[in-house]
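Novice: Sharing a model prediction with you, sequence too.
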Amino acid sequence: MRVLRGLFDALLGIVMAVLGTVLGILATVVWLVGAVLCVTVILIPLGIPVIRLGRRLFTLARQLMHLP
């Protein structure tokens, strides 16, 4: 039973790390889109919330990749 629990924990850790990595890449893309929106002065009101969303996604990605 301990062996199965250990294998399950290892598999879960790998899956969470992969999900965290994918979410980190998505957060990077969202943050870059927000930065481009902020560069165009007219679209700053749209860019700032998008950058905040990217920051939240980075935080979630970091939490997913954290080892217990």
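Specialist: Received, thanks.
Novice: okay, CA-based contacts and neighbour counts for the rest of this
Specialist: OK.
Novice: contacts for stretch 58-67?
Specialist: 13, 16-21, 23-24, 27-28 (C-alpha atoms under 8 Å, 6 or more residues apart in numbering).
Novice: now with 7 Å?
Specialist: Here stretch 58-67 makes contact (C-alpha atoms under 7 Å, 6 or more residues apart in numbering) with 16-17, 20-21, 23-24, 27.
Novice: try this one side by side with the last:
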Amino acid sequence: MPVELKVELNGTGRRTLLHRHTGERDWSEIAEAGLMANPDPSDFYRRTAGYIADIAAKGVKIFYTDVIR
């Protein structure tokens, strides 16, 4: 089943990776080290890339959105 991933930035500059299955309304945080409220952009994106690679290797189709511009 396809998964949607989205980066959220809170008011203090911390990034969180959220996910939901296609067709669901609600987003959930990914409870893995460095993917929730991470203040370090380099570390966050390195961990996000690793997470995406792990689930893609399992054949999961991914739709990724980064709201940070």
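Specialist: Everything's here; your move. Note that the structure is a prediction, hence the values are computed from the model and not measured.
Novice: List the TM-score for the superposed pair.
Specialist: Scored against TM-score structural alignment, normalised by the length of structure 1, the superposed chains reach a TM-score of 0.34; 31 aligned residues with a C-alpha RMSD of 2.7 Å.
Novice: to the chain's geometric centre, what's the distance from the strand or helix carrying F58 of structure 1?
Specialist: Here F58 of structure 1 is covered by helix 44-65, with elements defined by DSSP states H and E. Centroid separation for helix 44-65 of structure 1 versus its chain: 8 Å, with C-alpha atoms, centre = their mean, to the nearest Å.
Novice: that older thread, kindly reformat the contacts of stretch 58-67 of structure 1 as a markdown table containing secondary structure.
Specialist: What follows is these, written out as a markdown table (DSSP: H, G, I helix; E, B strand; the rest coil):
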| residue | secondary structure |
| --- | --- |
| M16 | helix |
| A17 | helix |
| G20 | helix |
| T21 | helix |
| L23 | helix |
| G24 | helix |
| A27 | helix |
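Novice: Now that we have those residues, which of them are buried?
Specialist: Neighbour-count burial (16 or more other C-alpha atoms under 10 Å) applied to the contacts of stretch 58-67 of structure 1 gives 16-17, 20-21, 23-24, 27.
Novice: how about those in JSON lines, adding distance to I44 of structure 1?
Specialist: Putting these into JSON lines (distance: C-alpha to C-alpha, whole Å) gives the following:
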{"residue": "M16", "distance to I44 of structure 1": "34"}
{"residue": "A17", "distance to I44 of structure 1": "33"}
{"residue": "G20", "distance to I44 of structure 1": "29"}
{"residue": "T21", "distance to I44 of structure 1": "28"}
{"residue": "L23", "distance to I44 of structure 1": "24"}
{"residue": "G24", "distance to I44 of structure 1": "23"}
{"residue": "A27", "distance to I44 of structure 1": "19"}
